[in-house]
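> A structural model of the following input is requested.
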Amino acid sequence: MAVNINRDLAQWLIERVEEGTPEKQVRRNLQDHGYDRVQVQSLCDFAYRNTKALYAALAQFDHDIAHETEQDVPLFASMAALELPDDNSLLSLTHDGGPVRILASVERPHVVLLGNFLSDAECDALMALGHSELRRAEVVHRETGNAVIDDRRTSDYATFQRGEHPLLVRIEERIERLTGLPTTHGEGIQVMRYSEGAEYRPHFDFFDPDGAFMRRRSDTGGQRVATLVMYLNDAPAGGATVFPDAGLAIRPHKGCAVYFAYTTSNGECDNLSFHGGAPVVRGEKWIASKWLRTKPYFSDAE
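Reported below is the predicted structural model:
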């Protein structure tokens, strides 16, 4: 989630932290000045658990003032948790097929099941778009960062760049409204087909924080923080998205999507986000996936 912050607010938060003001008191002060619950949570997360980002924002303000270009700075929380309203809709998030609904949510791992995220027509169009581009799916090697074939992942996939097709643009903009993260903080959408027997054994979507890949490429999009899996068809049998350590399984249903975040407010990776795609028992499963990052991400092809 993103929250805009000006220099006065950044300075005030830093002063409160440096003088040892309890977080509870800062929360009350922010609420008294009209900040909503989500804004208060994000600001306090930065002040008390990601102070380096707050100091960086203040330095950016000082730089802008020196160059007469001062403006509000958006801070992007490392914990990409969704704001969940009290009712079963997501604000005004709608499309031609109607409103997007919250069907279920889990606090940890942070998992939100969304109904009607895609219309039937969009699901069909995504499958058609990916069908002619399918190839054997690969995984990112822990050390090199290269894409390699791995028996743990036996699906086929098609990868697309952001904005490559009007349909993808429309869906990417919807994801931006859902998460509050700009489109530039996401990788391109992948369309995947799991044939009968295909699976993706349990794994983490975030990159190994201690691996050579992250040490070399942390400036290229940063760490992954969340995933959105969109279900494009009703798999006849099998193919659930499973979180084995959390005892959670989500069955594919056309048009639904599951969003899960896997970093905490202090940037640590949540091991409960360990997940996989169970083997398809009968028929095929089609999904589209989107991975979100802490920083703007641009592939070599963009």
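> could you use CA atoms for every contact and neighbour count after this?
OK.
> so W12 sits in a helix?
Yes: per DSSP: H, G, I helix; E, B strand; the rest coil, W12 lies within a helix segment.
> if I look at it, how far off is P74?
16 Å (C-alpha to C-alpha, to the nearest Å).
> next: A80.
A80 is 14 Å from P74, by C-alpha to C-alpha.
> neighbour-wise, which of those two wins?
A80 (27 against 14; other C-alpha atoms under 10 Å).
> and the helices in the stretch 201-302 of the chain, which stretches?
212-217 (DSSP state H, counting those that start in this stretch).
> could you pull out the strands for it?
All strands of the stretch 201-302 of the chain, identified by DSSP state E, counting those that start in this stretch, fall at 224-231, 237-238, 241-243, 248-250, 257-261, 275-277, 280-282, 285-293.
> between those strands, which one is closest to G197.
strand 280-282 (5.0 Å; C-alpha to C-alpha).
> helices and strands around the closest one, which ones?
strand 237-238 (3 or more C-alpha pairs under 8 Å, 6 or more residues apart in numbering; DSSP states H and E).
> which strands and helices sit next to the strand it packs on?
Strand 237-238 packs on strand 280-282, going by 3+ C-alpha pairs under 8 Å, 6+ apart.
> please give the structure of this sequence too, so both can be compared:
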Amino acid sequence: MDPTRQAITPELRRWIVEQARAGQPPDGVLAAMRASGWHEDVAIAAIEQALQDFLQEQGIAAPVPVPAPELEGSPSVVRAGDRDVQVLLQMALPRVVVFGALLSAAECEQLIELARPRLARSQTVQQATGGSEVNAARTSRGMFFQRGENEVVARIERRIAALLHWPLDHGEGLQVLHYGPGAEYQPHHDYFDPAQPGTPTILRRGGQRVGTVVMYLNTPARGGGTTFPDVGLEVGAVRGNAVFFSYGRAHPVTKTLHGGAPVVEGEKWVATKWLREGVFT
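Model (predicted):
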């Protein structure tokens, strides 16, 4: 077949979707098309178009750009603006990266002491209304800093922006949380559910959340890790380290269901930075 005359027809896209519904993996479909004379570039484009149509039929929107560190070549250390940061672990699905020494010990202590007088029972976003509420699934105490509120917060925000190649103004204010013995945050997603009536109100302030950075401000004696139940991963809470994960779709297919495991002994302090599609106001 002459690749310049190969057309991606509705019939071809339907056939590809039928193969997907039957459980045929994309590389199998590609091999079958190549065996039938399809040029590889045309076949790949057809598969991408057809599978995107298939995902939209299932209520899964096309992915949006997300924050991302530069990890080509699997470096063990990356530069984050003013600081070298270790790369301890990375996964493709979910997209998870664990960073070592994102914060200094002094920065961790500063955030704790600045936050301590302002702690109150943590709330969660009420997606039915766009407001917030106390939720039994979240038993921590917390507070929010305004973006750039003080020198240490501004420095950390600049570092995260440089590390993840994401604009500084596309982030919410830093949240600091304190968990005592037995406190936890049960598994949840950080994106806002498109099916909830309050979501359009929430999205007016910067669009969807597309990434999360959880920074550990101390090391609990036992427990308190960040869990990803869909993939059986638990990231230990170690002072100065951080776990980053991104989600280009507001859908469980991202496998970014996560939670804060109960603190078994001691206490846990974390600082969380949520990143948005657009300018957060």
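> can I get the strands of the stretch 201-302 of the first structure in a markdown table including distance to S92 of the first structure?
Listed next are these as a markdown table, based on distance: least, C-alpha to C-alpha, whole Å:
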| stretch | distance to S92 of the first structure |
| --- | --- |
| strand 224-231 | 19 |
| strand 237-238 | 33 |
| strand 241-243 | 27 |
| strand 248-250 | 25 |
| strand 257-261 | 17 |
| strand 275-277 | 30 |
| strand 280-282 | 35 |
| strand 285-293 | 21 |
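> among those, which is nearest T94 of the first structure?
Among these, if distance is taken as C-alpha to C-alpha, the winner is strand 257-261, at 14.1 Å.
> could you tell me where that closest one falls in the second structure?
Aligned by TM-score structural alignment, strand 257-261 of the first structure falls on residues 242-246 of the second structure.
> now find how far off-centre the matching stretch is within its chain.
Mean-position distance between stretch 242-246 of the second structure and its chain equals 6 Å (C-alpha atoms, centre = their mean, to the nearest Å).
> repeat for stretch 191-205 of the second structure
17 Å.
> now the end-to-end length of it.
OK, stretch 191-205 of the second structure end separation, C-alpha to C-alpha: 13 Å.
> any chance you could list what contacts it?
126-131, 208-210, 247, 250-251, 279-281 (C-alpha atoms under 8 Å, 6 or more residues apart in numbering).
> next, give me the two most distant ones among these.
Counting by C-alpha to C-alpha, the most remote pair of the contacts of stretch 191-205 of the second structure is H251 and T281, 24.2 Å apart.
> between these two, which is the more surrounded one?
H251 (18 against 12).
> residues near the closest residue in space to V243 of the second structure that isn't next to it in sequence, how many?
Among residues not flanking V243 of the second structure along the chain, V98 sits closest, at 4.4 Å (C-alpha to C-alpha, 6 or more residues apart in numbering). Residues lying near V98 of the second structure (other C-alpha under 10 Å) number 21.
> V98 of the second structure should be in a helix, yeah?
No: the assignment for V98 of the second structure, made by three-state DSSP, is strand rather than a helix.
> which residue in the first structure lines up with it?
Alignment note (TM-score structural alignment): V98 of the second structure maps to L113 of the first structure.
> in contact with its match, which residues?
Contact analysis of L113 of the first structure by C-alpha under 8 Å, 6+ apart lists I102, L103, A104, S105, C256, A257, V258, Y259.
> may I see the ChimeraX selection of the buried members of the residues you listed?
Only the buried entries of the contacts of L113 of the first structure go into this ChimeraX selection, using 16 or more other C-alpha atoms under 10 Å:
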select :102,105,256,257,258,259
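> how about CSV for the contacts of L113 of the first structure, with distance to A212 of the first structure added?
Listed next are those as CSV, based on distance: C-alpha to C-alpha, whole Å:
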residue, distance to A212 of the first structure
I102, 38
L103, 39
A104, 37
S105, 34
C256, 36
A257, 32
V258, 30
Y259, 28
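> right, I'll leave it there.
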